[in-house]
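K.L.:
Take a look and give me a structure for this.
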Amino acid sequence: MELSIATLIIAVVALAVGIVAGKFIFAKDTKRKVDEAELHAQNLIKEAELRAETVRKEKELSAKEKFVQLKAEHEKEVLERNRKVGEGENRIRQKEQGLNQKTEQLERQIKENNAIKENLTRQMDVISLKQAELEKHQEEHTRRLEKLANLTADEAKAQLVESLKQEAHSQALGLQQEIIDEAKQKANKEARKIIIQSIQRTAAEQAIENAITVFNLESDEIKGQIIGREGRNIRAIEAATGVDLIVDDTPEAIILSCFDPLRREIARLSLQRLVTDGRIHPARIEEVVEKTKRQLEEQIMEIGERTVIELGIHGLHKELIRLVGKMRFRSSYGQNLLMHSREVANLCGIMAAELGLNPKLAKRAGLLHDIGKVPDEETELSHALLGAKLAEKYGEVPAVVNAIGAHHDEMEMQFVISPIIQSCDSISGARPGARREIMQQYLQRIKELENLAQAYNGVEKAYAIQAGRELRVIVEADKVTDGDSEKLSFDIAQKIQTEMTYPGQIKVTVIREKRAVNVAR
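P.N.:
Alright, predicted model coming up:
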C-alpha cells in the first residue's frame, strides 16, 4: 500500500514535470514563430518599400519622357508657326516692293503724260492758227472756182462727194477682201504658232496604268496566312476592298485586280499593313481597311492642296480640292487624269498669256475641266455637264463653269477661254504616248478610215499615216479635177467627223497628179 502511494506520488510528480516542460517548450516554439513572423513582416515591408520606390521612379521617368515629348512637339509647332509667319512676312515684303515699284512707274508715267499734254497744247495752238489761215485761203479759192466753173460751191461739192463715194466704195470692197484674206492667213499662222509654242513649253509624262497591281511578298509562306482557314481571310479582304485577289503559282507575289485604281491602292496598303503586323483575321482586316481608307482620304486632300499650290491657283473650294486629289487615282485610256488636268492647265495658262487673256483663270478652268469624271455618286449626266454643275455649286465664276461644260460642245461657248480649254484638252489627249489604245481597236480604226476614203469615185489609193492622225488620198487625174479634189477632201473630212470616233483630229489630204513617163534607150 505504501509502495502504491509512493508510486502514485512519483507519477504525479513526473506528470507535473512533463506539463511544465511541455509549457516551456510550447512557449519557446511560440516565441520562435513570433520572431519568424516579425522577420517575415519586416521583409514584406522592405519589399513593398522597394516596389513602391521602383514604381515611383518609373512614374517619374515616364513623366519626364512625356514632358520631353510634349516639349519637342511644342517646339516643333512654334518652329512651324514661325516659319509660316516668316513666309507671310516675305510675301508681304515682296508685295510692298512690287507696289513701290508700280508707284514709282506710275509717277514717272504721270510726269511724262503731263509733258506730252503741254506739248500737245502748244501744237494745238499752232494748228488752230494755221487752220484759220487755211480757211481764209480756202474761201478765196472757192470764190475763184465758182467764177471759173459757173457752179456754186454746194453743187461742186455734191458732184465731188458722189464721185469720191463711188471710188471709195470700189476701193473699200477690194480692201475688205484683202483684209479678210490677210486676217485668215495671219489667224491660222498665229494659231499654229501659239499651239506649237504651248506644246513645246509643256513637258508631260507618258502615264499608262493597268487594271492590276502586283503585291510582292517576302516568301510564299505568307500566302497561306492571307488566304486563311477555308479562305475566310481572302474573302474578307475582297469584301472589304472590292478588289479581286489572285493567288497563283507566281513566286512571292499576289495580283490585285480591279478597274478602280483607288480600290487597288486601298487593298495594297491594307495588305502591306496586315503582312507587316502578322495578325491576319477578318476582324483585323476590316479594322485595317477602314483605317487605310481614312488615311487615303487625307492623302487625297494633301495631293489636291499640293497641286493647286504648284499651279498657283487660290481660293478653290475644299470639295473641289478633294476632287482634284481624287483624280490622281483615275485614268482615261491609260492616261492619268491628274497628270492630264495639270498638263491642260499649264497649256491653257500659256495660250491665255500669248493671247493677252487672264492666265490664272485659264489655268483654273483647265485644272477643273474633268472633275466630272470623279463624282462621289453615279449620275446620268456626262462628265462635262456634271463638272460644270459641281463648279457652279462650289462658287466658281461663270467663265470657268462655261469652259468646263463646253469643252466637249455640250454647252454653247459664251466666253473666250472656252475654246482654249477645248483646244488644250485635245492637245493633251492626242499627243503621242498620252493614251493607251488596244492594238485591235487601233488597227480596226485605221482600216475603217482607209475604207471610208476608198468608197468615193475616182479614189485610187488611201493611206492612214501618223498613227491615224492624217489620211492621204490619191485620186486618178483623169477622173477627178482640181476643183473636185477640194470638194472630195471636204466631203471625206465631214464623213469621218460624223461616222467615226477618234482621239484628237484627222487631217485629210487629197493628192492629184498627172505623170508622163518615157524611157530613153
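
K.L.:
contacts and neighbour counts: CA atoms only from here.
P.N.:
OK.

K.L.:
ok, residue 455 - how many residues close by?
P.N.:
With neighbours defined by other C-alpha atoms under 10 Å, the count for residue 455 comes to 12.

K.L.:
Could you report the separation of it from residue 330?
P.N.:
Counting by C-alpha to C-alpha, to the nearest Å, the gap from residue 455 to residue 330 is 40 Å.

K.L.:
same deal with residue 188?
P.N.:
Distance of residue 188 to residue 330, given as C-alpha to C-alpha: 35 Å.

K.L.:
With residue 57 instead?
P.N.:
55 Å.

K.L.:
which helix of this structure spans the most residues?
P.N.:
Counting by DSSP state H, the longest helix found in the chain is helix 2-149.

K.L.:
which strands and helices sit next to the helix or strand following that one?
P.N.:
Using DSSP states H and E, the helix or strand that follows helix 2-149 in sequence is helix 153-200. For helix 153-200, the packing partners by 3 or more C-alpha pairs under 8 Å, 6 or more residues apart in numbering; DSSP states H and E come out as helix 337-354.

K.L.:
one more, for comparison:
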Amino acid sequence: MITGIIGAVIGFGLVLLLERIRHSPQVNADESSNFEGAERKLRRRMAGRHRHRLGRRRSELSRRSRKVKQLEERIVRAHIDEDEAEAFELARAAFEANQRRHQSLKDRRKHFKRRLETLEGAFQEALAQQAEADPKVLLEQLEESLVDEYQKRSEKIVRQSAQRLESQQERRAREIIHSCAERYADSHFAPRLSTGFRCEKAARGADLLAWSDTLKEARSMEIVASEREGFYSVKGADPWWKEAVRRLAEDLVSGGDLPTGDQLERRLNAISRTMKSVASRCSERSIKALKTGPVEGERRRLLDRLRFRTSYRQNQWRHASEVGFLSGMICWEVGLDGPVGRRGGLLHDIGKSLTHDTEGGHAVLGAEVARAEDEHPGVASCIGSHHGDEPPLGLEPYVVAAGDAISGARPGARYQMGEHHEQRLRELDRITKSPRIVDDAYAVHGGREVRVILHTEDRQGRPIRTSEKQMQTLARSMADQIEAEMEYPGSINVTLIRRVVAQSRAR
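P.N.:
Predicted coordinates for the structure are as follows:
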C-alpha cells in the first residue's frame, strides 16, 4: 500500500511538471513533442506496473478464497451430531453433581470430626471421674499398652520374616548342593586301602610274626594276627610305610627269605618309589581336572601322600578331589572366587600327611606349610579354617568347609564300625530323653535324624500345653548339646512332635 501511495505522488508530480512545461512560452514545438513522447512512455510504464500489482492482488484474493472454501468444507465435515452434544452435556452435568456430592461429604466429614473430638473429650472426663485418675495418666497407660502390643506384633513379624528368610536360604543352599553334586562326573568308588593280607600257611604266618620285630626296629611297623584265621594286619602310625610293608608282606607270603637290614631298606624303598609314581599320577590327574595351576614343593609331596591315606576308610585323595570340585562349583554359583575355592578344596587336607609324626591339627599344619611356600592367602585360609581352627579370610573357607562336609556325609563315603554307630545312638538317646517333657525319642535315617515325642499329660493326668516358641527353644537346646558333646559326620536333624488328642462322648 505504501508503494502505491509513493507511486501516485510521483505520478502526480510528473503530471504537474509536464503541464508547466506545456504552458511555458519559452519551450519550442520540438521540445513539446519530446515531452509528449516521454509522457506516453511514462504512462505506459506506470500502467504496466499497476497491472502487475493488480495481478498479484487477484492471485492473492483467489488463494484466500480457496482457503475459505476449504475451511467451510472442514466445518461442514466436523459438524457435531446432536446426540453427541446431548451426551456431552449429560456427562458434564453428572461431573458437576459428583463434585457437589464430594463437597457435601467433605463438609459432613468435618462436622463428624468435630463431634468426635467433643465426644472424646467428654468420654475422657467421664472416665477420669469414674477411675478418679488424671486423664494424662490414663493416656500414658493407654499409650504404653499400645506400644507393647505393637512391639509384640513387630517382634512376631521380624521372627516370621527371619524364619521365612532362613527357609529360603536353606532351600537355595539345598538346590546349589544338589546341582553341584550331580555335576561331579568322577566315580565315587575308590578301592579301599586294606592294612591286612592273607596267609594260609600257618608256618609262614609264624615266620612273618617273628619278622615283625625287625620291621618295628626299621620302620616302627609290626605284623599282628587277626581274629580271622589266616589273616594278618599291619600296625603303624605312618600310612605310607604301612602300605609299603603290606605290599612287601604279600610278596613274602609265597615264600623266600625274609629281608633284614640293608636288604629290607632296599625292598621298602623300591616299593615306595612305585607308590610315589602312582600317587604322582593321581595328583596330576586331579590338578589338571580342577585347573588349579601347578602344585609344587612340600605341598605336592603331601598331596601325593594322600593317595595312601584314609579317614573312616574314605580315600583322602578322592576326598580332596571331590571337595575341590564341589567348592569350585559352589563358589561359581554364589559369585565367589572359583579358582581359590577349587585350589583350597584340593589342598585342604594336606596336613593329614603330617599328623602321624607332628603334633597339632591337620588344618593348622597344612596352613603353615602353605604359608611357608607363599601360597595364595585365600587358599591358605581355606586350609587352616575349614574346621574352625583359625578365623577365615573371606567367604571361600566357608565354602570349602561345606564341600568337606558334603563329601564326608555322602552315603557310602565313610565307614564306621558297628560299635561306633551304637555309641552315637546311645548318646543321642541320652541327650534327647533328658528333659522331663519328653515322652519318647528315637533315631531314624541311620542316626542322621532324631524324632522327639513330647508328653501331653503330666503324672496327675492334667494336660500339658507346649507352645511353638517353647518347642523351638527346646529343639535348639538339644541341637546345641549334640554339637557340643558328640562327634559325627554331616549333620543331625532334631524334630519335635507334639501330639494333639481330641476326645468327645456320644450319648
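
K.L.:
Give me the TM-score for this pair.
P.N.:
Overlay of the two chains. TM-score (TM-score structural alignment, normalised by the length of the second structure): 0.59; 342 aligned residues with a C-alpha RMSD of 3.6 Å.

K.L.:
Compare residue 57 and residue 330 of the first structure (neighbour count), which wins?
P.N.:
Neighbour count, other C-alpha under 10 Å: between residue 57 of the first structure and residue 330, residue 330 has more, with 19 against 12.

K.L.:
That one and residue 336 touch, don't they?
P.N.:
Yes: contact criterion C-alpha atoms under 8 Å: residue 330 of the first structure and residue 336 qualify, at 6.1 Å.

K.L.:
where exactly do the strands run in the stretch 351-500 of the second structure?
P.N.:
438-444, 449-454, 493-497 (DSSP state E, counting those that start in this stretch).

K.L.:
residues in the first structure aligned with the shortest one?
P.N.:
What it means is strand 493-497 of the second structure. The alignment of strand 493-497 of the second structure onto the first structure (TM-score structural alignment) spans residues 507-511.

K.L.:
Check the second one too.
P.N.:
Under TM-score structural alignment, strand 449-454 of the second structure corresponds to residues 470-475 of the first structure.

K.L.:
now swap in stretch 380-396 of the second structure and tell me
P.N.:
Stretch 380-396 of the second structure maps onto residues 401-417 of the first structure, going by TM-score structural alignment.

K.L.:
Could you tell me where stretch 346-353 of the second structure falls in the first structure?
P.N.:
Taking TM-score structural alignment, stretch 346-353 of the second structure hits residues 367-374 over in the first structure.

K.L.:
Hmm, I typed the wrong one, I wanted stretch 30-49 of the second structure.
P.N.:
Going by TM-score structural alignment: stretch 30-49 of the second structure matches no residues.

K.L.:
What are the buried residues along that stretch?
P.N.:
residue 32 (16 or more other C-alpha atoms under 10 Å).

K.L.:
next one: stretch 16-24 of the second structure
P.N.:
For stretch 16-24 of the second structure, by 16+ other C-alpha under 10 Å, it's 18, 22.

K.L.:
Which positions within the match of strand 493-497 of the second structure qualify as buried?
P.N.:
So for stretch 507-511 of the first structure, counting by 16+ other C-alpha under 10 Å, buried means 508, 509, 510, 511.

K.L.:
need the residues you listed in TSV with distance to residue 388 of the first structure, can you?
P.N.:
Formatted as TSV, those follow (distance: C-alpha to C-alpha, whole Å):
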residue	distance to residue 388 of the first structure
508	34
509	37
510	40
511	43
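
K.L.:
In the first structure, which residue is most central in space?
P.N.:
residue 338 (3.4 Å; C-alpha atoms, centre = their mean).

K.L.:
which residue packs closest to the aligned partner of residue 426 of the first structure in the second structure, ignoring adjacent ones?
P.N.:
Aligned by TM-score structural alignment, residue 426 of the first structure pairs with residue 405 of the second structure. Excluding its sequence neighbours, the residue lying closest to residue 405 of the second structure (C-alpha to C-alpha, 6 or more residues apart in numbering) is residue 490, at 5.6 Å.

K.L.:
sorry, back to before: tell me how far the match of stretch 380-396 of the second structure lies from the chain's centre.
P.N.:
20 Å (C-alpha atoms, centre = their mean, to the nearest Å).

K.L.:
returning to that earlier point: what about the match of residue 426 of the first structure, distance to residue 398 of the second structure?
P.N.:
11 Å.

K.L.:
That concludes my questions; thank you for your assistance.
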